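**Student:** can you look at this prediction? I've put the sequence above it.
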Amino acid sequence: MRIIISPILLLLVAFTGLAQFNDSTHYYVSCKSAGSINRTNANSAYLLNNAFKVSLDRKQFTLNLANSWVYGEQQNKLTNNDFNSTLDCNVYNSLPHFFYWGLGNYTSSYSLKVIDQYQTGAGLAYNVFDRAKIKINVSDGILYESSDIRLTDSTHDKYTTFRNSLRLSFKLNIHELITFNGVNFLQNSFSSSSDYIIKSNLTLGVKLRKWLSLTTTYSYNRYNRTGRENTLFSYGLTVERYF
């Protein structure tokens, strides 16, 4: 029941609250719901991909809260129960094209064998392009991580480490109709060259209405410490509002 109701709840949240607006503060709310169901006489599989984001934008800083949940089963066996929540902040200064960033992140992923992962850190970012139709940003910084991962069904590995976090993000806007954006991470541990994390999220959106888009999402994640990776390709609807 939770799986069926969750997209409806996301849609309702997108149209409630955060009604405040003034000349210097802007709010943004978006939610995405996508998935697939495949059922035959002998086989069954389904996947649900939900995401919800709230942003506050001011001249001096921006604050973003993003949550995603992927749930899937195949042949009545669990394949995905992956949750991610990120709170990040960008602080702007007088230096052109540069700004500071900080974040806190929580991840729990059945498919990647991550029971709990907490990350917090900060760094510096540079806007290669910052225009209405094209934005490209490169950032780097240091993360502190505390993780509990599953090596086998009965063996856990609890550890802490510092990572270098390199990020490339971009957004293209074509005639206010088509958007293509992506966020890509490479996070290497300072203590072991074989301990690295790769994250890539690409989204293509086509506007149906000012507040509604048809979106296609490609996501790839690899946690080399667990030797696990997942690839997700989904399509669905995105509801968004600006305040």
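**Tutor:** Here it is on my side, so go on.
**Student:** for the rest of this, base every contact and every neighbour count on C-alpha atoms.
**Tutor:** OK.
**Student:** for N49, see how far away S6 is.
**Tutor:** Remark: distance between S6 and N49 (Cα to Cα, to the nearest Å) = 10 Å.
**Student:** what's the answer for L10, then?
**Tutor:** Relative to N49, and taking Cα to Cα, L10 is found at 12 Å.
**Student:** who has more neighbours out of those two?
**Tutor:** Taking other Cα atoms under 10 Å, L10 and N49 do not tie; N49 has more neighbours (24 against 18).
**Student:** from what I can see S165 touches V138, true?
**Tutor:** No - at 10.8 Å, S165 and V138 do not qualify as touching, with contact defined as Cα atoms under 8 Å.
**Student:** helices of this structure, start to end?
**Tutor:** With helices called from DSSP state H, the chain shows them at 2-14.
**Student:** that older thread, which neighbours do L10 and N49 share?
**Tutor:** Contact with both L10 and N49 is made by residues K32, according to Cα atoms under 8 Å, 6 or more residues apart in numbering.
**Student:** and the longest strand for this protein?
**Tutor:** Longest strand in the chain by number of residues (criterion: DSSP state E): strand 156-174.
**Student:** what is that strand packed up against?
**Tutor:** strand 134-150, strand 178-189 (3 or more Cα pairs under 8 Å, 6 or more residues apart in numbering; DSSP states H and E).
**Student:** gap between the shortest one and the chain center?
**Tutor:** Pointing back at strand 178-189 there. 9 Å (Cα atoms, centre = their mean, to the nearest Å).
**Student:** which helices and strands sit right next to that strand?
**Tutor:** Using 3+ Cα pairs under 8 Å, 6+ apart, the elements in contact with strand 178-189 are strand 156-174, strand 196-207.
**Student:** another one to put next to it:
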Amino acid sequence: MRLYLFIICICSYLMCFSQYSDSIQYHIKYTTGGSLNRTKDGDAYLLNNGLGFNTRKKSVELNSTTSWIYGQQNKVATNNDVSSYLDFNLYKTFPHFYYWGLAGYENSLSLKINKRLQVGLGGAYSVLDKPNTQLNVSNGIIYETSDLYLEDTLRDVYQTMRNSFRLRYHFVIKDIITLDGTHFLQNSLSSGSDYIIKSVSTLGIRLKKWLSLTSSLNFNKLNRTKRETLFMNYGLTFEQYF
């Protein structure tokens, strides 16, 4: 089922944060990478796949992103993490400002999330908004319903409202080097000790118009379960505008 979900969403994660001309309406992007470590005492590997789809027409933009991370250490699963998000942006306001809406689903072996659903609305402002230099901040309120594991057999099913703050940037140097980052801080409005941190930073070196070498750093922390993950991987990114 998870593989089926990933394949469907692989047709949606290929579109991401980018600029368009009048004739370009769609952007699709697939990223794959990982790491492998084998020694006399054991082995470990991690695979990271992501797919995104983005379309924009006049003042409305729709984005879909899906990722699947799977890892093992000494033949024991350490990661089996799936996330899928759909969001829209509405550019019918002030210059450099827009409204956003979000719906997302996650499950994560490493963070002990059986399932988590989030929906929300908010506003965003582009501090820098040029084709090769973009810096964006946003804030909003999201509703969350979660099913977590506090211990191996202790379930924690609950709902909460969160404030969601996001910092996003996109820099391109000489049309060859690309630096992207998306960083979230999501605090529960009912408990100061219940917060989520999500951070993804990606460095890309373009080899062809449609192909890049990429390196990414991912950090996630879920304070409610006292779990966090940090991993770096290397791989390839395939993308196409049409």
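**Tutor:** Received the coordinates, thanks. Keep in mind it's a predicted model, so treat the numbers as computed, not measured.
**Student:** sorry, back to before: present the helices and strands packed on strand 178-189 of structure 1 as CSV; the columns should include distance to D23 of structure 1 and mean neighbour count.
**Tutor:** Converted to CSV, those look like this (distance: least, Cα to Cα, whole Å; neighbours: other Cα atoms under 10 Å):
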stretch, distance to D23 of structure 1, mean neighbour count
strand 156-174, 24, 17
strand 196-207, 26, 18
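**Student:** mind putting the ones you listed in a markdown table, distance to T107 of structure 1 included?
**Tutor:** Formatted as a markdown table, those follow (distance: least, Cα to Cα, whole Å):
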| stretch | distance to T107 of structure 1 |
| --- | --- |
| strand 156-174 | 14 |
| strand 196-207 | 12 |
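**Student:** of all those strands, which one is nearest Q74 of structure 1?
**Tutor:** strand 196-207 (23.3 Å; Cα to Cα).
**Student:** which residue range of structure 2 does stretch 103-118 of structure 1 align onto?
**Tutor:** Aligned by TM-score structural alignment, stretch 103-118 of structure 1 falls on residues 102-117 of structure 2.
**Student:** how far does that stretch stretch from one end to the other?
**Tutor:** End-to-end distance for stretch 102-117 of structure 2, by Cα to Cα: 11 Å.
**Student:** other residues contacting that stretch?
**Tutor:** Counting by Cα under 8 Å, 6+ apart, 78-88, 118-121, 144-150, 221-222, 225, 227-229 sit against stretch 102-117 of structure 2.
**Student:** show me which of these are buried.
**Tutor:** 78-88, 118-121, 144-150, 221-222, 225, 228 (16 or more other Cα atoms under 10 Å).
**Student:** return the subset of the residues you listed lying in strands.
**Tutor:** 78-88, 118-121, 144-149, 221-222, 228.
**Student:** ok, how many other residues are close to L212 of structure 1?
**Tutor:** Residues within reach of L212 of structure 1, counting by other Cα under 10 Å, total 17.
**Student:** just give me the match in structure 2 for it.
**Tutor:** That one, L212 of structure 1, aligns with L211 by TM-score structural alignment.
**Student:** spit out the contact partners of that match.
**Tutor:** 236-239.
**Student:** redo that, cut-off 7 Å
**Tutor:** When contacts are counted by Cα atoms under 7 Å, 6 or more residues apart in numbering, L211 of structure 2 is found next to 237-239.
**Student:** equivalent analysis for T31 of structure 2, please.
**Tutor:** 49-51, 236-238.
**Student:** now with 10 Å?
**Tutor:** Residues near T31 of structure 2 by Cα atoms under 10 Å, 6 or more residues apart in numbering: 10, 13-14, 48-52, 67, 211-214, 234-239.
**Student:** the residue located most distally from the centre of structure 1 and A125 of structure 1, how far apart?
**Tutor:** Ranked by distance from the centre of structure 1 (Cα atoms, centre = their mean), the top residue is N41, with 35.4 Å. Distance, N41 of structure 1 to A125 of structure 1, using Cα to Cα: 53 Å.
**Student:** swap in I149 of structure 1?
**Tutor:** As judged by Cα to Cα, I149 of structure 1 and A125 of structure 1 stand 30 Å apart.
**Student:** now swap in C31 of structure 1 and tell me
**Tutor:** Separation of C31 of structure 1 from A125 of structure 1 (Cα to Cα) stands at 26 Å.
**Student:** equivalent analysis for V54 of structure 1, please.
**Tutor:** From V54 of structure 1 to A125 of structure 1 the distance is 21 Å (Cα to Cα).
**Student:** comparing those two, which residue is more hemmed in?
**Tutor:** Relative neighbour count places A125 above the other of V54 of structure 1 and A125, with 22 against 19, counting by other Cα under 10 Å.
**Student:** excluding its backbone neighbours, what's nearest the more buried one?
**Tutor:** Among residues not flanking A125 of structure 1 along the chain, S139 sits closest, at 3.9 Å (Cα to Cα, 6 or more residues apart in numbering).
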